[in-house]
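**Student:** just a sequence and a predicted model for now, questions to come.
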Amino acid sequence: MNPWLLVAALAGGVGAGLRYLVDRLLAGRRGLRFPVGILVVNVSGSLALGLLTGLGSAVAPEASLVLGVGLLGGYTTFSTVSVETVLLAQRRRWRDAALNLFGTLALAALAAGLGLVVGAGLR
């Protein structure tokens, strides 16, 4: 077994813990009705992954595995966005549901693109 796979799995656990902390910090204290914590997690994670990817061969493959697949894979979450969108829709909060779904997609894609450009520029 590749030892880097184990390190990536451990990094995924760290990423999931970070996701929880960021979400609770942003949403838990303020009691917000919109899932802003997970939005921030996914946008910042997309930016970081874009940056890592943009750096290309300047980053060792093992580091890309641990940071990209592991840490950032554990940190970001598509499934939570999906469930929160459905829950918002079930509460008939149609505007918030659409904003959560499409806003997350648009902002995360823009952040990833920015990260790619910045990362490529740093090479």
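**Tutor:** Great, that's in hand.

**Student:** please count neighbours and contacts with C-alpha atoms only from this point.
**Tutor:** OK.

**Student:** now the spatially closest residue to residue 77 that is not a sequence neighbour: which helix or strand?
**Tutor:** In space, and not counting its chain neighbours, residue 77 is closest to residue 42: 6.6 Å by CA to CA, 6 or more residues apart in numbering. Using DSSP states H and E, residue 42 sits within helix 36-55.

**Student:** and the very next helix or strand once past that helix, what's buried?
**Tutor:** Under the assignment DSSP H and E, the closest C-terminal helix or strand after helix 36-55 is helix 61-64. Neighbour counts using 16 or more other CA atoms under 10 Å place residue 64 of helix 61-64 among the buried residues.

**Student:** same question for stretch 107-122.
**Tutor:** Using 16+ other CA under 10 Å as the test for burial, stretch 107-122 gives 107-120.

**Student:** which one of those residues is nearest to residue 59?
**Tutor:** Residue 59 has its nearest neighbour among those in residue 119, at 10.5 Å by CA to CA.

**Student:** what sits against the closest one?
**Tutor:** The contact partners of residue 119, taken as CA atoms under 8 Å, 6 or more residues apart in numbering, are 50, 51, 52, 53, 54, 55, 56.

**Student:** name the nearest residue to the fourth one, sequence neighbours excluded.
**Tutor:** Leaving aside its chain neighbours, residue 53 sits nearest to residue 116 (6.3 Å; criterion: CA to CA, 6+ apart).

**Student:** quick check: the one you found touching residue 51?
**Tutor:** Yes - using CA atoms under 8 Å, residue 116 is in contact with residue 51, at 5.0 Å.

**Student:** okay, now the one to match up with it:
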Amino acid sequence: MSTGATLVELLAVAVGGGTGAAARYGLDTYLKSRRGWAPLWSLAVVNLLGTALLGLVLGFTSQHAAGIGGLGGPVSADGTGATSTAQDILFPLLGVGLAGGFTTFSTVLVEVFTRPQPVRRIVGVVAMTVACCAVFFPALWGGVTLAGG
């Protein structure tokens, strides 16, 4: 039974989250300003990439790394299942932090609700909800499958 995150895990999430958020901002800004993409399209691409990344990380860590994020692995000599390897921070760093900071539904909602026409707001929310179900779940599954999970 887990008693909470360790300091190392919290730091891994913080570093990964900050890096992911900065990468999201950079890619989203690039796609909108340099490529002329509509805000919702750029964020959809960002979220699709981040979801696939999360699938890759989840698949890799569940298949190859022992004891990461409570995903299984051999039990240590003290019976806790805890390991002291660098692998213990892979899922908090890359899965929770990087992929979590990179993807964000809240930014999509800001883009939707700053639209001048209320009808476009409703259409945006419905479209993004459908996209989440139709595209992002398969992207997550695809990432897990590619990683061998």
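**Tutor:** Perfect, thanks for sending it. For clarity, every value in this text was computed on a predicted model and none was experimentally measured.

**Student:** TM-score of the superposition?
**Tutor:** Once superposed, chain against chain, the TM-score is 0.81 (TM-score structural alignment, normalised by the length of structure 1); 121 aligned residues with a CA RMSD of 2.3 Å.

**Student:** any idea how far the spatially most central residue of structure 2 is from residue 119 of structure 2?
**Tutor:** Structure 2 has residue 99 as the residue nearest its centroid, 2.7 Å off, counting by CA atoms, centre = their mean. Here the criterion is CA to CA, to the nearest Å. By it, residue 99 of structure 2 lies 31 Å from residue 119 of structure 2.

**Student:** circling back: farthest pair within the buried residues of stretch 107-122 of structure 1?
**Tutor:** 107 and 120 (19.8 Å).

**Student:** how about the contacts made by residue 98 of structure 2?
**Tutor:** Applying CA under 8 Å, 6+ apart, we find residue 98 of structure 2 in contact with 13, 15, 16, 17, 18, 19, 20, 21.

**Student:** most neighbours among the contacts of residue 119 of structure 1, which one is it?
**Tutor:** In terms of neighbours by other CA atoms under 10 Å, the contacts of residue 119 of structure 1 top out with residue 50 at 26 neighbours.

**Student:** ok so, going back, and the contacts of residue 119 of structure 1, which is closest to residue 32 of structure 1?
**Tutor:** Once CA to CA is applied, the member of those that ends up nearest residue 32 of structure 1 is residue 50, at 28.4 Å.

**Student:** the equivalent of that closest one over in structure 2: what's it in contact with?
**Tutor:** Alignment note: residue 50 of structure 1 maps to residue 55 in structure 2; criterion TM-score structural alignment. Contacts for residue 55 of structure 2 (CA under 8 Å, 6+ apart) come out as 139, 140, 141, 142, 143, 144, 145, 147.

**Student:** try residue 7 of structure 1
**Tutor:** Contacts of residue 7 of structure 1 by CA under 8 Å, 6+ apart are 66, 70.

**Student:** tell me the counterpart of it in structure 2.
**Tutor:** By TM-score structural alignment, residue 7 of structure 1 lines up with residue 12.

**Student:** repeat for residue 39 of structure 1
**Tutor:** Under TM-score structural alignment, residue 39 of structure 1 pairs with residue 44 in structure 2.

**Student:** count the neighbours of its match for me.
**Tutor:** 21.

**Student:** who's in contact with it?
**Tutor:** Shown in contact with residue 44 of structure 2 (CA under 8 Å, 6+ apart): residue 128.

**Student:** what distance do you get for it to residue 92 of structure 2?
**Tutor:** Taken as CA to CA, the span from residue 44 of structure 2 to residue 92 of structure 2 is 24 Å.

**Student:** same check on residue 139 of structure 2?
**Tutor:** Residue 139 of structure 2 sits 20 Å away from residue 92 of structure 2 when distances are taken as CA to CA.

**Student:** that's all I had, so thanks and see you.
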